[in-house]
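Asks: Pasting a predicted model and its sequence here:
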Amino acid sequence: MSRPTHIEAANNTRSLVIVTILFFMWGLLTSLNDVLIPHLKAIYTLSYVQAMLVQFCFFGAYFVVSLPVGALIKRTGYQHGAVIGLTIAAAGCALFYPAAQSGYALFLFAFFVLASGITMLQVAANPYVVVLGAAKTASSRLTLTQAFNSLGTTVGPFFGGTLILGGVLLSPEQIGALPAAEQLAYRAKEAATVQGPYLALAGALLLLAILFAFARLPKITHDDDDLGTVLADGSKTLMSHPHLLLGAVGIFVYVGGEVSIGSFLVNFLGESDVASLAPATAAGYVSFYWGGAMVGRFIGFAVMRKVSPGKTLAFNAACAIALILTAIFSQGALAMWAILAVGLFNSIMFPTIFSMALHRLGKLTGHASGVLCMAIVGGALVPFLQGYLADSIGLHLSFSVPAMCYVFILYYGVKFSGLHESHASH
């Protein structure tokens, strides 16, 4: 294989910068949900279950759209797929403008459209990180792009808290006391705070779509069978790998637990027995939760050069369980910092479960990866369950739902602690 020329290297660097911005953007857009959920809950006087429809529509899109998106990208190519994904995500952001004048149902549709674009983006952009440079440095490039994704999730809540949650939100009782006309005017005014930020995001995504359309990217080809065909014809082969099947459950409960905690943070920090923080102030603290994941990735990268992934995963899950139980059964600053610290231990979980689940699957790796991506639907269902418990037994005790998610991850890490030992020396 010939060595890349200086021109190729420069093109690769420029292309990698564009791809890295994509990772940053979808991190930012995903974590903005944690700011919008309490905002919409207050404006439309929703129950917790109703408010969690945001995550249901957002992460449900991953499940609904994954297979059609895979087929579309196979037809259009990865570069065009990324451009289409960016355009759909921009359309989703633009829909927030009429949603602010229409109501909660159109907001939910906007979340679904936005997430559909992000799903397409993820399917299309990930392979580019691998091919934009030497094969031996692919993992370091993936680490870099994931770090920028974490930077996006860290910046998102701060950005949203400043621009969207700046006003003083009335309580459901205060809203109910207003005359009908004033209630409508209040809801319209508060809902309108999302219009400017999301129009700006729509513009940024369209600009990225243009940059991506004209970028000189290498052509990616593959000869995989359609995932649906493999699931129909080769399901027995996939089913014969317990580390894959349990890994899919692991991805389901991990994404569910992580998203669920993030979704309830602003409300939890606003509780009188925790920190009594105003929504805008609480949103700034949500950045600590996601920022912890960014810091933890670098610590985990160093640790897993010496310790097996399974043991590291089990340790992190045990710490997450202890912290959630502390948050449930304590009050004040201890409860607040305990729940925020869970982010630090979330850091290595997704990539570690993913790589352990795909261990030595050979030609099944691509299809197994598709199964794991569909398991991201946990982000739609687990917050819904926590919302139901928050409405029925209270916000504190509802955090037992993500705690149970981490119990399964602890089990998975212990069960397969000997698996992938060689990975620790990579």
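Replies: Looks like it came in fine.

Asks: contacts, neighbours, all on C-alpha from now
Replies: Fine.

Asks: Look up the closest residue to A375, ignoring the ones flanking it.
Replies: Computed as CA to CA, 6 or more residues apart in numbering, the closest residue to A375 that is not its neighbour in sequence is F252, at 4.8 Å.

Asks: these two touch, right, M374 and A61?
Replies: No: counting by CA atoms under 8 Å, M374 does not reach A61; the two are 9.6 Å apart.

Asks: The residue nearest to A375: neighbouring residues, count only.
Replies: 24 (other CA atoms under 10 Å).

Asks: Contact partners for it?
Replies: By CA atoms under 8 Å, 6 or more residues apart in numbering, the contact set of F252 is 375-379.

Asks: If you rank the residues you listed by neighbours, which is first?
Replies: Going by other CA under 10 Å, G378 tops those with 28 neighbours.

Asks: Could you measure from H80 over to I353?
Replies: 30 Å (CA to CA, to the nearest Å).

Asks: Name the residue in those two with the higher neighbour count.
Replies: I353 (27 against 17).

Asks: And the contacts of the one helix or strand that one maps to?
Replies: I353 is part of helix 349-357 when elements are defined by DSSP states H and E. Outside helix 349-357, the residues that touch it by CA under 8 Å, 6+ apart are 243-248, 250-251, 254-255, 309-310, 313, 316, 369, 372, 419-420.

Asks: okay, now the one to match up with it:
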Amino acid sequence: MNTTKKSNLLPIVMMILLFGMISFVTNLAAPMGVVVKSQFGASNFLGMLGNFANFLAYAFMGIPGGKLLEKVGYKKTALLAIIIGFVGVGIQFFSGVAESFFVYLLGAFVAGFSMCLLNIVVNPMLNTLGGAGKKGNQLIQVGATFNSLTGTLTPILIGMLVGVATKDTAIKDVNPVLFIAMGVFALVGLVLYFVNIPEPHIIKDGEVKEKSAYSAWSFRHFVLGAIGIGVYVGIEVGVPATLNLFLADAKAGGLDATTAGFVTGTYWLLMLVGRFIGASIGGKVSSKSMLIVASSVGMILAFMAIISPTSTTVSIPLFQSGTSGISFGLANVPINAMFLVLIGLCTSVMWGGIFNLAVEGLGRFTAAASGIFMTMVVGGGILPLIQNAVADNMGYMVSYWVPFIGLAYMLYYSLIGSKNVNQDIPVE
């Protein structure tokens, strides 16, 4: 028993590192919206197109990625994802050289394929190594904690590089972040190449997979959970992305891009804190209970942000950048920002909770279900795009009714939709 646990340690560490890669690269798109708006004079809607392109890739690769996982296994799928990710970030770098918005969108789209494949590998692998159930939830929360750490750094780094966003701000100004991303891809890919990864779902050559009259789509709680994943990712991305645009807008939040980046980074930092708490209690508290509390509190915070006057300001503690370097202190921000940053504590535990509730009782359909999940992650591009279309026409705070409605769906799923009403379907 102890030998098995020790042999799983290195694969677990590698999966957690890849979890961090997902967040670092994915989170490039939203703060880049500030850069794109400055360089190309884009609207909020156009500024979020990079984020949309990144997540659009999930719609194309989700299901094929699940099949690829079954055919070639975790390790080869992860290595392919790393190569694609390196290329995608490289294209974004060259978009700065070419000063082309289209090339930037292409790079974001290619990078999205990589993030989709990595998600397909990481989630079922961590769940399997954790033995599913509450322990699986706990291990996913640990990985998600590291995911939040890297997600926290991205908007902060871009904010520091951009400084005060002006018409002269360009993609080339954030090249150091792109170089970091490519470097991490290269390093992790090299290490992963020499690591042995368990392959519980791979279909061996000559093996015929038994056909079934059923599929993951046959389970109501999975279908509702797949929709929930799309809604959740849209909330997770849309809340901080729109907040960053709001704060960096001279006519709205009125902060410089650096401070806006640090405030937005605090959202991801609180996600780290929430996931650390989730990992600590994941073995004792059910995914359902976590999701009920998180969605309820999230709705309250979103509502308070919507109804609060943007002219009212409060001081919140956060990391800041000054002449003496990085420091920790108080910053004066619109009160709406405080409520929206706190939502990070709520979204922190939702992914693991939804994933575990949705795949509970799926048995052999779990691997295919993971691919479907990745397809639905496209919601992370769709909802923020809708939200910023609302922001362009009706105002930033009005746009937060979009994530509010999404949080209401999360509450419904946790209370009612997550129940497995198809237990008569054979899953062995």
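Replies: Okay, I see it. Computed from a predicted model, the values in this text were never measured in an experiment.

Asks: What's the ChimeraX line that selects buried ones from the contacts of helix 349-357 of the first structure?
Replies: To isolate the buried ones among the contacts of helix 349-357 of the first structure in ChimeraX, judged by 16 or more other CA atoms under 10 Å, type:
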select :243,244,245,246,247,248,250,251,254,255,309,310,313,316,369,372,419,420
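
Asks: now for the helix or strand where E8 of the first structure lies, which elements pack on it?
Replies: Taking DSSP H and E as the definition, E8 of the first structure sits inside helix 6-31. If you count contacts as 3 or more CA pairs under 8 Å, 6 or more residues apart in numbering; DSSP states H and E, helix 6-31 of the first structure packs onto helix 104-131, helix 138-163, helix 195-214.

Asks: Now the last one on the second structure. Mean distance?
Replies: Meaning helix 195-214 of the first structure. With the two structures superposed, helix 195-214 of the first structure lies on average 1.8 Å from its match in the second structure, counting by mean CA distance after the TM-score superposition for the first structure.

Asks: so that helix matches what in the second structure?
Replies: Here helix 195-214 of the first structure aligns to the second structure at residues 175-194, judged by TM-score structural alignment.

Asks: which parts of the matching stretch are buried?
Replies: Result for stretch 175-194 of the second structure [16+ other CA under 10 Å]: buried residues 175, 177-178, 181-182, 184-186, 188-189, 192.

Asks: Kindly report the same for stretch 91-99 of the first structure.
Replies: Buried, per 16+ other CA under 10 Å, within stretch 91-99 of the first structure: 91-97, 99.

Asks: out of the residues you listed, which one sits closest to A275 of the first structure?
Replies: A275 of the first structure lies nearest to F96 out of the buried residues of stretch 91-99 of the first structure, by CA to CA, at 30.8 Å.

Asks: what about the closest one, distance to A105 of the first structure?
Replies: Taken as CA to CA, the spacing of F96 of the first structure relative to A105 of the first structure amounts to 11 Å.

Asks: and whichever helix in the second structure runs longest, what does it pack onto?
Replies: Longest helix in the second structure, counting residues (DSSP state H): helix 49-98. When contacts are defined as 3+ CA pairs under 8 Å, 6+ apart, helix 49-98 of the second structure sits against helix 2-26, helix 29-40, helix 101-129, helix 175-193, helix 366-376, helix 379-394.

Asks: still on that earlier bit, CSV please, covering the buried residues of stretch 175-194 of the second structure and showing distance to I306 of the second structure.
Replies: Shown next, in CSV, are those (distance: CA to CA, whole Å):
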residue, distance to I306 of the second structure
N175, 35
V177, 33
L178, 34
A181, 35
M182, 38
V184, 38
F185, 39
A186, 43
V188, 42
G189, 43
L192, 45
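
Asks: Check the gap between T76 of the first structure and T221 of the first structure for me.
Replies: 11 Å.

Asks: higher neighbour count, the two?
Replies: Legend: neighbour count by other CA under 10 Å for T76 of the first structure and T221, higher for T76 (12 against 9).

Asks: Please pull up the equivalent of that one in the second structure.
Replies: Aligned counterpart of T76 of the first structure in the second structure: V72 (TM-score structural alignment).

Asks: Confirm for me that that match is in contact with H201.
Replies: No: taking contacts as CA under 8 Å, V72 of the second structure lies outside contact range of H201: 9.5 Å.

Asks: returning to that earlier point: quick check, nearest of the buried residues of stretch 91-99 of the first structure to P157 of the first structure?
Replies: Of all the buried residues of stretch 91-99 of the first structure, C93 has the smallest distance to P157 of the first structure: 16.3 Å, by CA to CA.

Asks: That closest one pairs with which position in the second structure?
Replies: Under TM-score structural alignment, C93 of the first structure pairs with V89 in the second structure.

Asks: if we look at stretch 53-63 of the second structure, which residues are touching it?
Replies: Here stretch 53-63 of the second structure has contacts from 26, 29, 105-106, 108-113, 116-117, 120, 368, 371-381, using CA under 8 Å, 6+ apart.

Asks: The first structure: matching residues for that one?
Replies: Under TM-score structural alignment, the match for stretch 53-63 of the second structure is residues 57-67.

Asks: Give the buried residues for the matching stretch.
Replies: Of the residues in stretch 57-67 of the first structure, 57-67 count as buried by neighbour count, 16+ other CA under 10 Å.

Asks: Specify which member of the residues you listed is nearest to I299 of the first structure.
Replies: Nearest to I299 of the first structure among the buried residues of stretch 57-67 of the first structure, with distances taken as CA to CA, is F59, at 28.1 Å.

Asks: For the closest one, which non-adjacent residue is closest in space?
Replies: Distances taken as CA to CA, 6+ apart place A380 nearest to F59 of the first structure, at 4.7 Å, with adjacent residues excluded.

Asks: what do you get for N346 of the first structure?
Replies: Nearest to N346 of the first structure is A293, by CA to CA, 6+ apart, at 5.9 Å.

Asks: is it true that that neighbour touches N316?
Replies: No: counting by CA under 8 Å, A293 of the first structure does not reach N316; the two are 11.6 Å apart.

Asks: Show me whatever sits in contact with both of these two.
Replies: Common contacts of A293 of the first structure and N316 (CA under 8 Å, 6+ apart): 345-346.

Asks: Give the burial count for Y186 of the first structure, as a bare number.
Replies: Neighbour count for Y186 of the first structure, taken as other CA under 10 Å: 17.

Asks: cool, N2 of the second structure as well?
Replies: Residues near N2 of the second structure, counting by other CA under 10 Å, number 6.

Asks: how close does it get to L9 of the second structure?
Replies: The separation that N2 of the second structure has from L9 of the second structure, given CA to CA, amounts to 11 Å.
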